[in-house]
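Peer 1: Pasted the sequence and its predicted model underneath.
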Amino acid sequence: MTIILDRAKDLEATATWHRVCPLDELELAWGEAALVAGRQVALFRTADGTVSAVAQQDPATLANVMARGIVGSRGSRPTIASPLHKEVYDLHTGECLTRPDLTLPTFATRLVDGYVEVEL
């Protein structure tokens, strides 16, 4: 158990922010794929003005397609539906709302001087 805790601390210590693109290059309610530090990430600019970042890889099929998903919401929760089998994920938590056995990795984002940055 100590190894797991130490590994978590190591991962936290090595997480860094990566500048990805200017905010104005992201269209509202449309996904864009980016290669960030060697990892495929899907970025979404939602109606509330926030930018969400999730793994580009669909957890159900392992295909790199999430940027082509359908942006929507469930109540006040912004969502992305996989373009392949339409599993619906919460954009903030990665929780799958249609299949509890699936989770979509999410990444922190921030805006710095008009640019979107993603933490990996």
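Peer 2: It's in.
Peer 1: drop to CA atoms for contacts and neighbour counts, all remaining ones
Peer 2: OK.
Peer 1: what helix or strand is the residue nearest in space to the middle of the chain on?
Peer 2: Compute the mean C-alpha point of the chain, and by C-alpha atoms, centre = their mean the closest residue is residue 54, 1.3 Å away. Assessed by DSSP states H and E, residue 54 sits inside strand 51-55.
Peer 1: Then residue 84?
Peer 2: With elements taken from DSSP H and E, nothing contains residue 84; it lies in neither a helix nor a strand.
Peer 1: which residue ranges form the helices in this structure?
Peer 2: The residue ranges that make up the helices of the chain, judged by DSSP state H, are 2-14.
Peer 1: Strands of that one, residue ranges please.
Peer 2: 17-22, 31-36, 39-45, 51-55, 70-74, 77-81, 88-90, 106-107, 109-112, 115-119 (DSSP state E).
Peer 1: Kindly reformat those as CSV containing distance to residue 5.
Peer 2: What follows is the strands of the chain, written out as CSV (distance: least, C-alpha to C-alpha, whole Å):
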stretch, distance to residue 5
strand 17-22, 22
strand 31-36, 26
strand 39-45, 24
strand 51-55, 24
strand 70-74, 34
strand 77-81, 31
strand 88-90, 27
strand 106-107, 20
strand 109-112, 24
strand 115-119, 20
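Peer 1: alright, now check it against this:
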Amino acid sequence: MSTKKPRWTAVCKIGDILPGTGVCALVEDHHVAVFRLGEDGFYAIDNIDPRSGASVLSRGLIGNLGEHLVVASPLYKNHFDLRTGACLEAPEHSVRAHRVQVRGEAVFVSLSTLS
């Protein structure tokens, strides 16, 4: 088991993400979608849609499917769980979920995947 500390990257200011929307950020050469739900709920998943290879998940619609908090891909409409990155329709198309921290007015993302 690795004890490596997460490496945090500042991606934007809180005010740069309107509640109920997402933005794309480049973190260590990876496209990451960062979402804001409400005033202080932040989530991050890979931004690349696995079916198309396009960097578009940050532009998807956010909602709920049962107990899952999801974003729907704007291309193929697959739903990705914002907490885990799981694709609800096709688990083989799941993406990684990443850690998010807010420090002051800045939003930070770490590519250390969630356990």
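Peer 2: Okay, I see it. Treat the numbers as computed from the prediction; the structure is a model and nothing was measured.
Peer 1: Have a look at how far, on average, the strand holding residue 54 of structure 1 is from structure 2.
Peer 2: Superposing on structure 2 and averaging over aligned pairs (mean C-alpha distance after the TM-score superposition for structure 1), strand 51-55 of structure 1 comes out at 0.8 Å.
Peer 1: Which strands or helices does that strand pack on?
Peer 2: Judged by 3 or more C-alpha pairs under 8 Å, 6 or more residues apart in numbering; DSSP states H and E, strand 51-55 of structure 1 is in contact with strand 39-45, strand 106-107, strand 109-112.
Peer 1: Residue 62 of structure 1: which of those is closest?
Peer 2: Proximity to residue 62 of structure 1 (C-alpha to C-alpha) singles out strand 39-45 among those, at 12.0 Å.
Peer 1: mean shift of that closest one relative to structure 2?
Peer 2: Once the two are superposed, strand 39-45 of structure 1 sits an average of 0.8 Å from its aligned residues in structure 2 (mean C-alpha distance after the TM-score superposition for structure 1).
Peer 1: If you count neighbours, what's buried in that strand?
Peer 2: 40, 41, 42, 43, 44, 45 (16 or more other C-alpha atoms under 10 Å).
Peer 1: What's residue 36 of structure 2 aligned with over in structure 1?
Peer 2: Alignment note (TM-score structural alignment): residue 36 of structure 2 maps to residue 45 of structure 1.
Peer 1: hang on, the earlier thing: arrange the helices and strands packed on strand 51-55 of structure 1 in CSV, one row each, with distance to residue 22 of structure 1 as further columns.
Peer 2: Listed next are these as CSV, based on distance: least, C-alpha to C-alpha, whole Å:
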stretch, distance to residue 22 of structure 1
strand 39-45, 12
strand 106-107, 17
strand 109-112, 9
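Peer 1: what's the closest of those to residue 31 of structure 1?
Peer 2: Among those, strand 39-45 sits nearest to residue 31 of structure 1 (C-alpha to C-alpha), with 4.8 Å.
Peer 1: Spatially nearest residue to the aligned partner of the residue nearest to the centre of structure 1 in structure 2 (excluding sequence neighbours)?
Peer 2: For residue 54 of structure 1, the aligned position in structure 2 is occupied by residue 45, per TM-score structural alignment. Ranked by C-alpha to C-alpha, 6 or more residues apart in numbering and with sequence neighbours excluded, the top spatial neighbour of residue 45 of structure 2 is residue 97, at 4.2 Å.
Peer 1: The one you found pairs with which position in structure 1?
Peer 2: Using TM-score structural alignment to pair residues, one finds that residue 97 of structure 2 aligns to residue 106 in structure 1.
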